[in-house]
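**Q** Starting from these lines, generate the structure:
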Amino acid sequence: MKEISFIRQNIAKWKDVEKVVDQADELDPAHLAAVYTDITSDLSFSQSHYPASRITVYLNNLASSLHNRIYKNKKEHKSRIITYWTKEIPRVMRDSQKELLYSFLIFAISMFIGSLSTLNDDTFVRLIMGDSYVDMTLNNIRNGVPMAVYNGNSELSMFLGITLNNIRVALVCFAMGILSGFGTGYIIFSNGIMLGAFQTFFYQQGLLGESMLAIWIHGTLEISAIIVSGAAGLAMGNSWLFPGTYSRKASFTRGAKRGLKIVIGTLPIFIVAGFLESFITRHTQLPDSLRLGIIMLSLTFVLYYYLYLPNTLRYELSESKN
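**A** Next comes the predicted model:
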């Protein structure tokens, strides 16, 4: 990239950074850290491509000024643990809406494929779920307890096992993003295929409604968190495939940090989903209205936290620039 193009593309952002330096004492530490990461990435790019340029000197001074304002008092606010979840995660999701959309589309398409395949091939669900699981479920249906699979173990052991496994899947989904996003896409796709086949199998047994009331008590949060973890992996993978104005190394570092923050943000959701699956889902005798209420409450949280709140921050940011 020519130096003049680099300057024109970023000059407005650098002017905003100058304002951030002046107002550093009044701004949220997480926002300062994000701005500092951004400006140091630009500095790294400039040092690599225009080492003798005045723009490199300018960016070095700007980054140094912001660094000094951030670290003149290193003491963390006690509320940081709260603002991490209420501000930092929504901010990073604001910048990851594209990856979130891609992750959702991959999952939705794979669910459709899994469902269609199960409808047209009686052996497909056995290929995906395994003969032992399908036979066990059919036996449970004959015995009048189609959701008995959730009663197999004690609540606590089930909670620990499910939660740790779901967190492992999320971390693998993120880590596979290092393979340019294709690895992450595979994890999302395989989970979507499985869910599509699973739900269609219960539809074929005339138990779609009952299965959805049971499965989506925990599945609303669990599946949503997997999709969000997919967005984290795609953010990391796309960062080195499409570095933009940054060096590939700098872009990858930014993408990896953004993805890691996203996937860490899913951990409490997996914990709550594991609790619901272990302690609530098994009680199929609960009123349908209560079970549906839990599902709708979970869905409302997901839509608010991962879509509405980040886009509200995006709107506020655009308004402040105007």
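
**Q** use CA for all of it now, contacts and neighbours both
**A** Will do.

**Q** Tell me how many other residues crowd Leu116.
**A** 16 (other CA atoms under 10 Å).

**Q** Show me what counts as buried in the helix or strand hosting it.
**A** Using DSSP states H and E, Leu116 falls within helix 97-120. Buried residues in helix 97-120, counting neighbours by 16 or more other CA atoms under 10 Å, are found at 97, 99-100, 102-104, 106-108, 110-119.

**Q** this one as well, want them side by side:
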Amino acid sequence: MREAAFIKQNKDNWLKFESLLKNYSQIDPEVLSNLYIQITDDLSYAQTFYPKSETHIYLNELSVSAHQKIYKNKRESRYTFINFYRRDFPLMFYKYQKHLLFSFSIFLLFALVGAFSAASDGDFVRLILGDAYVNNTIANIGSGDPMAVYKEANQTDMFLGITINNIRVSLTAFSLGLLFGLGTLYIAMQNAIMLGSFQYFFYDQGLLWESARTIWIHGTIEISVIIIAICAGFVMGQSLLMPGTYKRLDSFIRGAKDGLKIVISSIPFFVIAGFLEGYVTRHTEMPDWLAILIIASSLLLIIYYYVILPHQLNKKYAKAD
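**A** Reported below is the predicted structural model:
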């Protein structure tokens, strides 16, 4: 990119940052820190492509000034952990809403493929879910308790095992983004096809509602945050495939950091999903209204945190700027 085009593309952000520095005491330090990261990225780019230019000198001086105000005088907040979940992550995640929509769409597509394949081939469900699970479930259906599989294990053991396994799947989906997103795509395909064939299996047994009102008690959050982890993998994969104006290494570092933040954001939700599966789902005798309440509340929680809150915070801080 020519220097003139680089200046034209970023000049407004630089001037806005200068203005914020003049009113530093009135601006949230964390917001200023995020803007500072953008300035240092631009400085790195200018240092690589326009060394010793006026643009490089200007950005260097701006960066030094910001560093002095932000980091020398900044006291470490006792609420950093809370602020990450309450504000910092949702604000950052706003820019990845399209990645989230893409991840959801891919997952839904493969889930439909799984359901269609199960409907077309009688052996497909056994291929995907395994003979042991299918035979056990058919036996449970015959005994009048089709969801008995959720009652077989000890509650605490089930909670811990499910939570750890789901976090492992999440980290795998993210880390395989290193393969330019193809590894993440495979994890999405694998889990979505399994879900689609699993749900069709109960439909074929005439138990669609019974399975849905039971399984989605924990599955609403569980599947949602698996999609979030897939989103994290695609974020990292895109950083390698399409670095934009950054050097590929710099782009990858940014993508990996943001992807890791996305995964970290999902951990409390995996704990909630594990708790629900271990302690709540097993109560298949609960009334429909209670199951629906839990499922609806879980869905609203996910939508609020990953979609509504990022838009609210972005709008709030855009006004502050």
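
**Q** TM-score of the superposition?
**A** Once superposed, chain against chain, the TM-score is 0.97 (TM-score structural alignment, normalised by the length of the second structure); 321 aligned residues with a CA RMSD of 1.3 Å.

**Q** re the thing from before, residues in contact with the helix or strand that the helix holding Leu116 of the first structure is followed by: which ones?
**A** As assigned by DSSP H and E, the chain's next helix or strand after helix 97-120 of the first structure is helix 124-129. Here helix 124-129 of the first structure makes contact (CA atoms under 8 Å, 6 or more residues apart in numbering) with 117-118, 134, 194, 197-198, 201.

**Q** Identify, from those, the entry nearest to Met296 of the first structure.
**A** Phe198 (21.1 Å; CA to CA).

**Q** Skipping adjacent residues, who's closest to that closest one in space?
**A** Among residues not flanking Phe198 of the first structure along the chain, Val125 sits closest, at 7.1 Å (CA to CA, 6 or more residues apart in numbering).

**Q** again, but for Ala229 of the second structure
**A** Nearest non-adjacent residue to Ala229 of the second structure (CA to CA, 6+ apart): Ser170, at 5.1 Å.

**Q** do Ala214 of the first structure as well
**A** Nearest non-adjacent residue to Ala214 of the first structure (CA to CA, 6+ apart): Thr281, at 5.5 Å.

**Q** any idea how far that neighbour is from Met158 of the first structure?
**A** Between Thr281 of the first structure and Met158 of the first structure the computed distance is 12 Å (CA to CA, to the nearest Å).

**Q** Who has more neighbours out of these two?
**A** Higher neighbour count among Thr281 of the first structure and Met158: Thr281, with 23 against 19, using other CA under 10 Å.

**Q** circling back: by neighbours, which of the contacts of helix 124-129 of the first structure wins?
**A** Ranking those using other CA under 10 Å puts Ala197 first, with 28 neighbours.

**Q** what's the counterpart of it in the second structure?
**A** Using TM-score structural alignment, the partner of Ala197 of the first structure in the second structure is Ser197.

**Q** which ones are touching that match?
**A** 111, 114-118, 124-125, 128.

**Q** how about the helices of the stretch 151-300 of the second structure, start to end?
**A** Shown for the stretch 151-300 of the second structure, the helices assigned by DSSP state H, counting those that start in this stretch span residues 155-175, 182-204, 208-241, 248-275, 288-303.

**Q** Tell me which of these lies nearest to Asn73 of the second structure.
**A** Closest among the helices of the stretch 151-300 of the second structure, using CA to CA: helix 248-275, at 25.2 Å.

**Q** Check the mean deviation of that closest one from the first structure.
**A** Mean deviation of helix 248-275 of the second structure relative to the first structure after superposition (mean CA distance after the TM-score superposition for the first structure): 0.7 Å.

**Q** what's the helix holding Leu116 of the first structure packed up against?
**A** helix 124-129, helix 182-204, helix 208-241 (3 or more CA pairs under 8 Å, 6 or more residues apart in numbering; DSSP states H and E).

**Q** okay, these, which one's buried deepest?
**A** helix 208-241 (a mean of 24; mean count of other CA atoms under 10 Å).

**Q** With the second structure overlaid, how far apart is it on average?
**A** Averaged out, helix 208-241 of the first structure is 0.8 Å away (mean CA distance after the TM-score superposition for the first structure).

**Q** mind giving me CSV with the helices of the stretch 151-300 of the second structure and columns for distance to Phe17 of the second structure?
**A** Formatted as CSV, these follow (distance: least, CA to CA, whole Å):
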stretch, distance to Phe17 of the second structure
helix 155-175, 33
helix 182-204, 36
helix 208-241, 25
helix 248-275, 20
helix 288-303, 32
